[in-house]
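> This is a predicted model, with the sequence first.
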Amino acid sequence: MVSNSSRATPKILVDADSCPVKDIIIKAAGDTGTPVVLVASISHLISCDNEDVQVITVDNVPQAADMAVINHTDAGDIVVTGDYGLASLALARGAIPVSSRGFVFTSDNIDRLLLQRHIDVKIRRGGGRTKGPKALTEADRQSFERVLRKLVKQQARNNLDILQGDNPPEG
């Protein structure tokens, strides 16, 4: 059994290949001292001068970034992604996945989203067309920042409660 005192501080993991809100994540994390891990493929080479931000570069093969994100994900972490499959895996790990628009993926909505993705793929394979995502607006960016700061604060408070022993151990 792992002791409560060895539990790591929740971190923010980012599927960074196409993440349009990395700047918001880094600023919000810096304001709260939350560690950030940016994961991107070699074709989306990312550099960051912030020493509190870890950058992981993976091969340019399908799902490599997703697998690196999930392999570094612990319960209580925040995972920023627009990928429903990665969001589903993050939920299974006990993490909180959130989109760059501030939409929080939950066990109540992920099955419907995965089903819709499957239907859309079938339509496109059959020669049909489906709508893509709308352009990210300033309102979307503000919504994301609001949600992210709330989640970071909530996770930090949960971690502090565990470290102080306010939650009795299960079993």
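Now that the structure is in, tell me what you want to look at. Numbers count the residues shown, from 1 in each chain.

> C-alpha only now, for contacts and for neighbours.
OK.

> List the buried residues for the helix or strand harbouring Ser88?
Here Ser88 sits within helix 84-92, counting by DSSP states H and E. Of the residues in helix 84-92, 84-91 count as buried by neighbour count, 16 or more other Cα atoms under 10 Å.

> ditto for stretch 48-55
For stretch 48-55, a neighbour-count test (16+ other Cα under 10 Å) marks 53-55 as buried.

> Return the subset of these lying in strands.
53-55 (DSSP state E).

> Regarding the most centrally placed residue in the chain, what is its secondary structure?
Taking Cα atoms, centre = their mean, the centroid of the chain lies closest to Val79, which sits 1.5 Å from it. Under DSSP: H, G, I helix; E, B strand; the rest coil, Val79 falls in the strand class.

> So which elements touch the helix ranked longest in the chain?
Secondary structure of the chain per DSSP state H: the longest helix is helix 138-164. For helix 138-164, the packing partners by 3 or more Cα pairs under 8 Å, 6 or more residues apart in numbering; DSSP states H and E come out as helix 22-32.

> can you list contacts of the helix it packs on?
Contacts of helix 22-32 with the rest of the structure, by Cα atoms under 8 Å, 6 or more residues apart in numbering, involve 12, 14, 16, 35-36, 52-53, 145, 148-149, 152-153.

> Repeat the analysis, applying 10 Å as the threshold.
The contact list for helix 22-32 (Cα atoms under 10 Å, 6 or more residues apart in numbering) reads 11-16, 19, 33-38, 48, 50, 52-53, 80, 100, 141-142, 144-146, 148-149, 152-153, 156.

> Next up, a structure to set beside the first:
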Amino acid sequence: MTVWVDADACPVAIKEILFKAADRTQTPTRLLANHSMRVPPSRYIHFTQVSAGFDVADNEIVRRVQANDLVITQDIPLAKEVIDKGAIALSPRGELFSKENIGARLNMRDFYDTMRASGVQTSGPAALSAADKQQFANQLDRYLQQHRK
């Protein structure tokens, strides 16, 4: 099992939680982004810089992900694609995406996109809170415990 991270928009605090979990549980963790970033030296943490372009990192994650892998992303279409491949998707706020809830999330995303395209001002997501970080850490730990070899 591998943890894949859509690292372009992943908050630093969430990456720190992932780095600690990777070393603690000896879980391969692969970050993909189209810009350079630093990761701590670890045999379990790997960074791949992909070429610039829309959804290049997302497409690479979809290409590489396997059933039962965990993908960290806030990108709803990416979450849908990895779920379709049998993987699990978890948002940086600790929301677990599943076959049961991804359709509704896609519909809501599309609704807001339509509103913004028609000129309606919508607020962006709230800042990542301590409760969000704790929720993420709890979901991550739960998943890693359930999928240990």
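Sure, I can see it. Worth saying up front: this structure is predicted, and the values here are computed from it rather than measured.

> so where is the helix or strand hosting Ile119 of structure 1 in structure 2?
Take DSSP H and E as the rule and Ile119 of structure 1 turns out to sit in helix 110-125. Matched against structure 2 by TM-score structural alignment, helix 110-125 of structure 1 falls on residues 102-117.

> still on that earlier bit, post-alignment, the helix holding Ser88 of structure 1 versus structure 2, mean distance?
On superposition with structure 2, the mean distance recorded for helix 84-92 of structure 1 (mean Cα distance after the TM-score superposition for structure 1) is 0.4 Å.

> and the angle from that helix to helix 110-125?
160 degrees (axes from the mean of the first three to the mean of the last three Cα atoms, to 10 degrees).

> Report all helices and strands that helix 84-92 of structure 1 contacts.
For helix 84-92 of structure 1, the packing partners by 3 or more Cα pairs under 10 Å, 6 or more residues apart in numbering; DSSP states H and E come out as helix 64-71, strand 78-80, strand 96-98, helix 110-125.

> who's in contact with the residue in structure 2 that Thr34 of structure 1 lines up against?
Aligned by TM-score structural alignment, Thr34 of structure 1 pairs with Thr27 of structure 2. Shown in contact with Thr27 of structure 2 (Cα under 10 Å, 6+ apart): 1-3, 18-19, 21, 43-45, 144, 147-149.

> again, only using 7 Å
Neighbour list for Thr27 of structure 2: 2, 44 [criterion: Cα atoms under 7 Å, 6 or more residues apart in numbering].

> Just confirm it is within a strand.
No: counting by three-state DSSP, one finds Thr27 of structure 2 to be coil, located in no strand.

> ok, now how distant is it from Ile102 of structure 2?
From Thr27 of structure 2 over to Ile102 of structure 2 the distance is 26 Å, taken as Cα to Cα, to the nearest Å.

> Look at the aligned partner of Thr73 of structure 1 in structure 2 and say how many residues are nearby.
The alignment partner of Thr73 of structure 1 in structure 2, by TM-score structural alignment, is Val65. A count of nearby residues for Val65 of structure 2, using other Cα atoms under 10 Å, gives 22.

> State the distance from Val65 of structure 2 to Val71 of structure 2.
Applying Cα to Cα, the value for Val65 of structure 2 to Val71 of structure 2 is 8 Å.

> for Arg38 of structure 2, helix, strand, or coil?
Classified using three-state DSSP, Arg38 of structure 2 is coil.

> now Gly119 of structure 2
Assignment for Gly119 of structure 2 (three-state DSSP): coil.

> and what of the one 4 residues further on?
Judged by three-state DSSP, the three-state class of Ser123 of structure 2 is coil.

> where's it relative to Ser91 of structure 2, distance?
Relative to Ser91 of structure 2, Ser123 of structure 2 is positioned 19 Å away (Cα to Cα).
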